[in-house]
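Colleague: Sequence plus the predicted model coming up.
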Amino acid sequence: MTRNTGAAVYVAGHNGMVGSAIVRRLTSLGYVNIVTASHSELDLVDQRAVRAFFEANRIDQVYLAAAKVGGIEANNSSPADFIYDNLLIEANIIKSSHDFGVPRLLFLGSSCIYPRLADQPIREEALMTGALESTNEPYAVAKIAGIKLCESFNRQYGRDYRSVMPTNLYGPGDNYHPVNSHVIPGLLRRFHEAAANGLDEVVIWGSGTPKREFMHVDDLAAAAAHVMELERSDYCAKTQPMLSHVNVGTGVECSIAELAGLVASVTGFTGRLTFDSTKPDGTPRKLLDVSRLRSLGWQSTISLEDGLSDAYHWFLVHQGDFRGRILEGACGSPS
């Protein structure tokens, strides 16, 4: 579609890693009417509050990047919180968007929606064809529900609500909690502290053999804006039926052991890497098929090495700000 930089664009979860990256991207594209609301201003699990927000603001586009997220340990210890909060957030925003006539919405999901043992690389058609990874099943079920909400409003009411499924994300604004973080921020913090304290060993959860695909959040934001701006006819031609979802990733994978080596190099750690195989590995392999996204005219540009250096620089600048919390609105799958 023709870019309307004056459109009122609501970014839900703008304080989180993905939401803040989307705000940066939209600003760089010239958008001048970006609507945001912090958690203290708007509780997204409160249906009445969300409806009142949409009634008070004439919104043209919604980026639904708000979510409760965390790593394997957080998902294992708080499964009820993860499924309940995420279901409410997406249901409230998608329904209010429909009720108040928002023409276009982009829902940001997670690659953990796919079966644990899906054929690799994972195509969009793999959705709901097998059992999910047990360590993050509640979160994944909530994200699947978000996709189906968008599809259902498109089918029943002719809405143009789209979904993108990012691979594992990292970058500025990530959560560096020592327990509740995803794999890259967790490793960056651990290796940084080990190097700073002169330690000769870093212990890493799992065997190191699982393979993952990692994407810098600024790449994700660029892809999200690209998908949002596509003409409806172009998007539908690649995503039938019912304006379904699109994978967003780099198409490149590496093992956790290889990742740990890169993080050690970036942080200057020169000691021993030890893998604790008594800890869970999660899904053995997870690489997204991004051919559909490429057919829509977009592909990743930030390499893992460059992205890790950027993420570590952000960590060094902001490490004093961390309070050990799960950041509001961050989006991406647990490792």
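Modeller: That came in fine, so what should we check first? Numbers count the residues shown, from 1 in each chain.
Colleague: Please make it C-alpha for all contacts and neighbour counts, starting now.
Modeller: OK.
Colleague: Strands along the stretch 1-150 of the chain, start to end?
Modeller: Secondary structure of the stretch 1-150 of the chain (DSSP state E, counting those that start in this stretch): strands located at 9-12, 34-35, 61-64, 104-108.
Colleague: could you dump the ones you listed to a markdown table with mean neighbour count and distance to Thr129?
Modeller: Shown next, in a markdown table, are the strands of the stretch 1-150 of the chain (neighbours: other CA atoms under 10 Å; distance: least, CA to CA, whole Å):
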| stretch | mean neighbour count | distance to Thr129 |
| --- | --- | --- |
| strand 9-12 | 25 | 30 |
| strand 34-35 | 18 | 37 |
| strand 61-64 | 24 | 25 |
| strand 104-108 | 25 | 21 |
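Colleague: Of the ones you listed, which is nearest Leu117?
Modeller: strand 104-108 (22.4 Å; CA to CA).
Colleague: returning to what we had before: please render the strands of the stretch 1-150 of the chain as TSV that adds distance to Gly208 to the earlier fields.
Modeller: As requested, the strands of the stretch 1-150 of the chain are arranged in TSV below (distance: least, CA to CA, whole Å):
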stretch	distance to Gly208
strand 9-12	35
strand 34-35	41
strand 61-64	33
strand 104-108	28
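Colleague: Which one, of those, ends up nearest to Gln319?
Modeller: strand 9-12 (24.8 Å).
Colleague: Helix or strand next in line after the top strand by length along the chain, which one?
Modeller: As assigned by DSSP state E, the longest strand anywhere in the chain is strand 160-166. The C-terminal neighbour of strand 160-166 among helices and strands, as given by DSSP states H and E, is strand 168-170.
Colleague: What is that next one packed up against?
Modeller: The contact analysis (3 or more CA pairs under 8 Å, 6 or more residues apart in numbering; DSSP states H and E) places strand 168-170 against strand 214-216, helix 217-229.
Colleague: try this one side by side with the last:
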Amino acid sequence: MKVYIAGHRGMVGGAITRRLNARREAGEAIELVTRTSTELDLTDQVAVRDFMAAEKPDVVILAAAKVGGIHANNTYPADFIYENLMIECNVIHQAFAAGVTRLLQLGSSCIYPREAPQPMREDALLTGVLEPTNEPYAIAKIAGIKLCESYNRQHGVDYRSVMPTNLYGPGDNFHPENSHVLPALIRRFHEAAQSGASEVVIWGSGKPRREFLHVDDMAEASLHVLDLPRDVYAAHTEPMLSHINVGSGSDVSIRELAETVAEVTGFTGQITQDASKPDGTMRKLMDVSRLADMGWQAGIGLQDGIRSTYAWFLDQDPAALRAK
């Protein structure tokens, strides 16, 4: 089986690649196909067409995306909607044109309305207004879901979508401005602990609640969903509601998260909130009952996951982290 992983150097794509390599080493007949962004520009339709036609993979895993936190989404909305739409359109359509019948696309929990009932069920999609701070990115991710559903309906292929909650782990982006909340906090509290700072200021009120999933759990869940027989997957989805939530099923406040990160990094100073900064959506918890019915649940606890992620962070080249 030839598997093309788009975005294999990213956090999620890297975790999936590690899992598939382990399977291959265990004896499964898997051939992995990868390309870096310099080798293959996924926003270039002709380049993607030629690549798919030449490689003819049996399975495509679409883990490539332009991602970032609130600041990045607010600052570069055109980049987020354009690049993600182009990646999805090119990869999904050109995979179909090359005869690929199995595809897994990774989305995001931001597809759901800002005021969606909690925990958010799959059928909350397109029932309300999106969170303004990441609306362009969310619209692109919704388009990806609908692309998969439409190709399934019209052409009878088996294109599936998984919607992860907030992910973290090895390979994350620790940029102080453009990263998501958890890696940003790890870096901020680490630097504060190392410098002996007496205070760390976090954005917003600290009251919003977020769900987090370790990327290794996400990789296992993705492959679990991909491997399900078609009739089993279909039994838990609908033609116009074919995506599956992937999460831990529990959440914490940003304040609680900051306190956990402080403990892990050894910071003993004061934690204060900057209420002038946006909170974003007040709560984002995924309903993962469909995934549980399919036979999978998360196995890495948040504190253990943060500890292992911090250990990975400490092992990295500081110069490389400063550049990210």
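Modeller: Alright, I've got the coordinates. Model, not experiment: these values are computed from the prediction.
Colleague: what's the TM-score for these two chains?
Modeller: Here the superposed chains carry a TM-score of 0.97, computed using TM-score structural alignment, normalised by the length of structure 2; 319 aligned residues with a CA RMSD of 0.9 Å.
Colleague: The longest strand of structure 1 vs structure 2, average distance?
Modeller: For strand 160-166 of structure 1, the mean deviation from structure 2 after alignment is 0.2 Å (mean CA distance after the TM-score superposition for structure 1).
Colleague: Start from the N-terminal end of structure 1 and give the helices.
Modeller: Assigned by DSSP state H, the helices in structure 1 fall at 17-28, 47-56, 72-77, 79-99, 137-157, 183-196, 217-229, 232-239, 256-267, 291-295, 304-318.
Colleague: List the buried residues of the shortest one.
Modeller: Going by neighbour count (16 or more other CA atoms under 10 Å), the buried part of helix 291-295 of structure 1 is Ser291, Arg292, Leu293.
Colleague: of these, closest to Leu127 of structure 1?
Modeller: Arg292 (14.8 Å).
Colleague: Mind telling me what the closest one corresponds to in structure 2?
Modeller: In structure 2, the residue paired with Arg292 of structure 1 according to TM-score structural alignment is Arg290.
Colleague: do you know how far its match is from Ala298 of structure 2?
Modeller: 13 Å (CA to CA, to the nearest Å).
Colleague: Ok, Arg9 of structure 2 next?
Modeller: 23 Å.
Colleague: now swap in Val201 of structure 2 and tell me
Modeller: From Val201 of structure 2 to Ala298 of structure 2 the distance is 31 Å (CA to CA).
Colleague: more crowded one of these two?
Modeller: Ala298 (18 against 14; other CA atoms under 10 Å).
Colleague: That one touches Ala219, doesn't it?
Modeller: No: counting by CA atoms under 8 Å, Ala298 of structure 2 sits too far from Ala219 to count as a contact (10.6 Å).
Colleague: quick one: Leu26 of structure 1 from Gly13 of structure 1, how far?
Modeller: Leu26 of structure 1 is 14 Å from Gly13 of structure 1, by CA to CA.
Colleague: Which one's more surrounded, those two?
Modeller: The neighbour comparison of Leu26 of structure 1 against Gly13 (other CA under 10 Å) goes to Gly13, with 27 against 21.
Colleague: Which position in structure 2 pairs with the more buried one?
Modeller: In structure 2, Gly13 of structure 1 lines up with Gly7, judged by TM-score structural alignment.
Colleague: quick one: contacts for the closest residue to that match other than its chain neighbours?
Modeller: Counting by CA to CA, 6 or more residues apart in numbering, Ala64 is the residue found nearest to Gly7 of structure 2 once chain neighbours are left out, at 3.9 Å. Residues in contact with Ala64 of structure 2 (CA atoms under 8 Å, 6 or more residues apart in numbering) are Ala6, Gly7, His8, Gly10, Gly13, Ile87.
Colleague: Give me the neighbour count for the last one.
Modeller: Neighbouring residues of Ile87 of structure 2 were enumerated by other CA under 10 Å; the total is 23.
Colleague: and if you look at Glu28 of structure 2?
Modeller: Per other CA under 10 Å, the neighbour tally for Glu28 of structure 2 reads 12.
Colleague: What lines up with Asp43 of structure 1 in structure 2?
Modeller: Using TM-score structural alignment, Asp43 of structure 1 pairs with Asp41 in structure 2.
Colleague: ok, its match touching Phe51?
Modeller: No: with contact defined as CA under 8 Å, Asp41 of structure 2 does not count as touching Phe51 (10.3 Å).
Colleague: Against Ser38 of structure 1, how distant is the corresponding residue of structure 1 for Gly68 of structure 2?
Modeller: Counting by TM-score structural alignment, Gly68 of structure 2 lines up with Gly70 in structure 1. With distances taken as CA to CA, Gly70 of structure 1 is found 19 Å from Ser38 of structure 1.
Colleague: Then Ser303 of structure 1?
Modeller: Taken as CA to CA, the span from Ser303 of structure 1 to Ser38 of structure 1 is 32 Å.
Colleague: Tell me which of Gly70 and Ser38 of structure 1 has more neighbours.
Modeller: Comparing Gly70 of structure 1 with Ser38 by neighbour count (other CA under 10 Å), the higher total belongs to Gly70, at 28 against 14.
Colleague: Report how many residues lie close to the closest residue to that one other than its chain neighbours.
Modeller: Using CA to CA, 6+ apart and skipping residues adjacent in sequence, the residue nearest Gly70 of structure 1 is Asn180, 5.3 Å away. As a burial measure, Asn180 of structure 1 scores 21 neighbours (other CA under 10 Å).
Colleague: Surely Asn180 of structure 1 and Gly71 touch.
Modeller: Yes: counting by CA under 8 Å, Asn180 of structure 1 does reach Gly71; the two are 5.2 Å apart.
Colleague: which ones are touching Thr309 of structure 2?
Modeller: Tyr168, Gly169, Pro170.
Colleague: do Pro170 of structure 2 as well
Modeller: Applying CA under 8 Å, 6+ apart, the residues near Pro170 of structure 2 are Met11, Val215, Thr309, Trp312, Phe313.
Colleague: The last one matches what in structure 1?
Modeller: With TM-score structural alignment defining the correspondence, Phe313 of structure 2 maps onto Phe315 in structure 1.
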